[in-house]
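**Student:** From the sequence below, what's the structure:
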Amino acid sequence: MQESTVEIGKAAAILKLLGDKTRLTMVKMLDTNDYCVCEFVAIFNMSQPAISQHLRKLRDAELVQETRRGQWMIYSLNKENTYYPFVHSLLSHLPSQDFQLKQLEEQGLRISCD
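**Tutor:** Sure thing, here's the model as predicted:
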């Protein structure tokens, strides 16, 4: 099976977007779990508007998708995106961020947004 190629301009845009440590960490975390904005606020110790701004940029690039569950917005990685194989190949070189979720659970801050 031949790898699909990504146009240079699009690759540059994705790399620029993921060049931000917070967004890169978010995408890596979303590769294994879905998260609520409120969980990202706790994990990154940032304001909700700042987290929402990062997620908006990722959503605008269609790298993440959101689903409403009641009053909560749940974010997941958009694995149907044309560029997901490119993004996933980048993520495969990064260490797991699952410890972030474990720490959140240990602190009693894992939100059940159902």
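**Student:** C-alpha only now, for contacts and for neighbours.
**Tutor:** Noted.
**Student:** contacting residues for L91?
**Tutor:** K28 (Cα atoms under 8 Å, 6 or more residues apart in numbering).
**Student:** any idea how far Q97 is from it?
**Tutor:** Going from L91 to Q97 by Cα to Cα, to the nearest Å gives 11 Å.
**Student:** How about T22?
**Tutor:** Distance from T22 to Q97, by Cα to Cα: 12 Å.
**Student:** follow-up on the earlier one: quick check: neighbours shared by L91 and Q97?
**Tutor:** The contact lists of L91 and Q97 share K28, where a contact means Cα under 8 Å, 6+ apart.
**Student:** the strands in this structure, which residues?
**Tutor:** Counting by DSSP state E, the chain has strands at residues 35-36, 64-69, 72-77.
**Student:** Let me see the contact set for R23.
**Tutor:** Contacts of R23 by Cα under 8 Å, 6+ apart are L17, H54, L55, L58.
**Student:** make it 7 Å
**Tutor:** Going by Cα atoms under 7 Å, 6 or more residues apart in numbering, R23 touches H54.
**Student:** to compare against the first, here's another:
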Amino acid sequence: MNTEGTIDMQRASQLLKLLGDQTRLTMMKLLKSHECCVCEFVEIFKMSQPAISQHLRKLRDIELVKEERRGQWIFYSINENHEDFPFIQNILEHLPDQNKSIAELEAQGLRICCN
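**Tutor:** Just a heads-up that it's a prediction; the model follows:
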């Protein structure tokens, strides 16, 4: 983003293409309010661990998400310090809440599986 708060078209196109995938867009919405690890995403999306890791890698490669290792687990969160975060945040604000997915994990006893 520049000093006027706008983003250039090429960059916006790149970000929108990345977020055009429903899984990645949902991941970003979840990460906006919850740290998650790969195993939690595996349960939420009913996808394989390699598939989830591939989605996270794409988000991590352009630094939209950050990771923090805790023991053998890596937790992911949205990178609010990213220069394009205001643009991403504006998109995420218009999407439905995803807390139901987290609540279902907790109800199944899977939310804390990485601690």
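**Student:** one step back: any idea which of the strands of the first structure is most buried?
**Tutor:** strand 35-36 (a mean of 21; mean count of other Cα atoms under 10 Å).
**Student:** what's the average distance of that one to the second structure?
**Tutor:** For strand 35-36 of the first structure, the mean deviation from the second structure after alignment is 0.5 Å (mean Cα distance after the TM-score superposition for the first structure).
**Student:** Show me what that strand is packed up against.
**Tutor:** strand 72-77 (3 or more Cα pairs under 7 Å, 6 or more residues apart in numbering; DSSP states H and E).
**Student:** if we go to 10 Å?
**Tutor:** strand 64-69, strand 72-77 (3 or more Cα pairs under 10 Å, 6 or more residues apart in numbering; DSSP states H and E).
**Student:** how about the ones you listed in JSON lines, adding distance to E7 of the first structure?
**Tutor:** Shown next, in JSON lines, are those (distance: least, Cα to Cα, whole Å):
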{"stretch": "strand 64-69", "distance to E7 of the first structure": "20"}
{"stretch": "strand 72-77", "distance to E7 of the first structure": "21"}
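**Student:** With respect to N33 of the first structure, which of the ones you listed lies nearest?
**Tutor:** The closest of these to N33 of the first structure is strand 72-77. By Cα to Cα, the value is 7.2 Å.
**Student:** now that closest one, how far from the centre of its chain.
**Tutor:** 9 Å (Cα atoms, centre = their mean, to the nearest Å).
**Student:** Can you state the mean residue-to-residue distance of it versus the second structure?
**Tutor:** Looks like 0.3 Å for strand 72-77 of the first structure (mean Cα distance after the TM-score superposition for the first structure).
**Student:** contacting residues around that strand?
**Tutor:** Residues outside strand 72-77 of the first structure that contact it (Cα atoms under 10 Å, 6 or more residues apart in numbering): 26-39, 55, 58-59, 62-68, 84, 88, 112-114.
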